[in-house]
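>>> Here is the input, now give the coordinates:
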Amino acid sequence: MESVEIVVAHHERATVRVGDMFLKIDSDQTRIDAEVAAMAAAPIPTPKILWRKPSVLALAALPGTALGRLGEPSSAPPAAWAAVGSALRVLHDAPLPPKPGRTPDQLEAELEAECAWLTTNAVLPRDVVERNRRIAEAALRPWTPAFTHGDLQLAHVFVEGDAVTGVIDWSEAAQGDPLYDLATLTLGHPERLHDVIAGYGDQVDLEVIRAWRSLRSLRGVRWLIDHGFDPSSPGSEIDVLRAQASQV
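As a prediction, the model looks like this:
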């Protein structure tokens, strides 16, 4: 009998692995529907859907290994990171998905609320929050919407050698700022950004990418705590916020 491995679990959803199959169990069926629609529309490799039932989506395992893990050095060669950049260019140039993303005004309101919560609860020193809040302002500007993954963490991208074998977890895919995907991908590995840009093949605003790192991290700390994760683990959001603040 094959063992069952809990990949990730929190109050909203869980993913378990049984052999070469992943089962995504979600309390909100609309998220599963959105993920299936996004994978069908994405012009880059995604996992094969084996079957789906209410609240459960079964996916085949992807070949290769994750691009990296937060808090750990990435063993992927520069060519693999560049290949991910090339895949992102294809995704961002694709026709827009129907799901709208957050507007700059919505993000600014969320950012204000999270900064207030972080300082009120003394989760981080006030100066670290305020410095990151100032950095994040550069992301709150109009952008040309693109087909974005929306949660392009290192562990969501699989590579084999210097080729991308697939991208997982499409539940947050929406119209958004393409630089947000680049910022999320390199959140714990900013030194790899130039490799990604080499494959992406376009001029990008490095300050906006840096701003998205601060904005994502400021917005993410409370969610992680509320769902049983540790935002202070190596390479995670609190590490990012401290590093960003030290560069001001």
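
>>> Please count neighbours and contacts with C-alpha atoms only from this point.
Fine.

>>> Secondary structure element holding the residue nearest the centre of the chain?
With distances taken as Cα atoms, centre = their mean, the chain has D151 as the residue nearest its mean C-alpha position (2.4 Å). Using DSSP states H and E, D151 sits within no helix or strand.

>>> In contact with it: list those residues for me.
169-170, 172-173, 181, 184 (Cα atoms under 8 Å, 6 or more residues apart in numbering).

>>> In contact with V240, which residues?
Contact analysis of V240 by Cα under 8 Å, 6+ apart lists 187-188, 213-214, 217.

>>> Quickly note the distance from it to H11.
V240 is 24 Å from H11, where distance means Cα to Cα, to the nearest Å.

>>> rewinding a little: and the contacts of D151, which are buried?
Among these, those that count as buried by neighbour count (16 or more other Cα atoms under 10 Å) are 169-170, 172-173, 181, 184.

>>> Before we compare anything, build this one as well:
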Amino acid sequence: MEEVEVVVAHSERATLRVGDVFLKVDADQARVDVEVEAMSLAPVPTPRLLWRKPPVLAIAAVPGRTLGRLGGPSTGSPAAWAAAGAAVRKLHDAPPPPWPGRAGRSADALAAELDAACASLVADGLLPADLVTRNRRVAEPALRPWTPAFTHGDLQIAHVFLDGDEVTGVIDWSEAGRGDALYDLATFTLGHEEHLDDVLAGYGAAVDLDVIHAWWSLRSLLAVRWLTEHGFDPFAPGCEVDVLRSRM
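Next up, the predicted model:
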């Protein structure tokens, strides 16, 4: 009998694995609609949709392995990281979908959200004021106009699978939509700065490194409270708080 593996579970959604099938349970069916539509539009390998019966979405496992995870050791050759960068570029060059994704918030809305998060982190003693203030300054270049691209919206390295130097699948598209391409690049290299040059070599386009650095700080500042409240540990070695400290 196949065992049931809990891949991730919190108050918003849960993902279970049974053999080669992933069962995603999500009460927000609009989010599932985005995931299904984005997988159908994306010009990169995505999981095969097996069936959908709300609130459950069943998808097939993709072959290969990831390059690592946030807070863990990175694996793969420079060529593998470059292949991932090339796949990201292919996604960003595709016609953007009509809906905004996580990476599609306006600069004004994002600035207001960031300022509220920073004030809360300091007021509640989650992070020291100097750490928050420094990273708020680093985050400023991300708050600028951007050309809409087809973005994944949660492109952490645990969501990109490769077999050798070939991308075999990109998973978890629920945050996809029209957005800032540099948000995806920053998310993919968060905590793995040493591989940024390899990723950009495969991406094949000039990018503003200050904006990548800004997104590392901005994304981490916004994530700390949510992660803490949903059973994750942003203070673990190599994770979000260490990313913020590295900007000091």
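
>>> Name the member of the contacts of V240 of the first structure with the most neighbours.
S214 (31 neighbours; other Cα atoms under 10 Å).

>>> Show me what it lines up with in the second structure.
For S214 of the first structure, the aligned residue in the second structure is S217 (criterion: TM-score structural alignment).

>>> That match belongs to a helix?
Yes: secondary structure assignment places S217 of the second structure in a helix (DSSP: H, G, I helix; E, B strand; the rest coil).

>>> Surely it touches V132?
No: counting by Cα atoms under 8 Å, S217 of the second structure does not reach V132; the two are 9.2 Å apart.

>>> Export the contacts of D151 of the first structure as TSV, with columns for secondary structure and distance to E207 of the first structure.
Formatted as TSV, the entries for the contacts of D151 of the first structure read as follows, by DSSP: H, G, I helix; E, B strand; the rest coil; distance: Cα to Cα, whole Å:
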residue	secondary structure	distance to E207 of the first structure
D169	coil	27
W170	coil	26
E172	coil	24
A173	coil	23
D181	helix	14
T184	helix	14
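
>>> and which of those residues is nearest to P97 of the first structure?
Each of the contacts of D151 of the first structure was scored against P97 of the first structure by Cα to Cα, and A173 proved nearest at 7.9 Å.

>>> which one in the second structure is aligned with the closest one?
That one, A173 of the first structure, aligns with A176 by TM-score structural alignment.

>>> was I right about its match contacting V34?
Yes: at 7.0 Å, A176 of the second structure and V34 qualify as touching, with contact defined as Cα under 8 Å.

>>> which residues in the first structure form helices?
29-41, 78-92, 104-120, 126-136, 178-185, 193-200, 206-226, 237-246 (DSSP state H).

>>> mean shift between the first one and the second structure?
Helix 29-41 of the first structure differs from its equivalent in the second structure by a mean of 0.5 Å after superposition (mean Cα distance after the TM-score superposition for the first structure).

>>> and what of the third one?
Compared with the second structure after the fit, helix 104-120 of the first structure shows a mean deviation of 0.5 Å (mean Cα distance after the TM-score superposition for the first structure).
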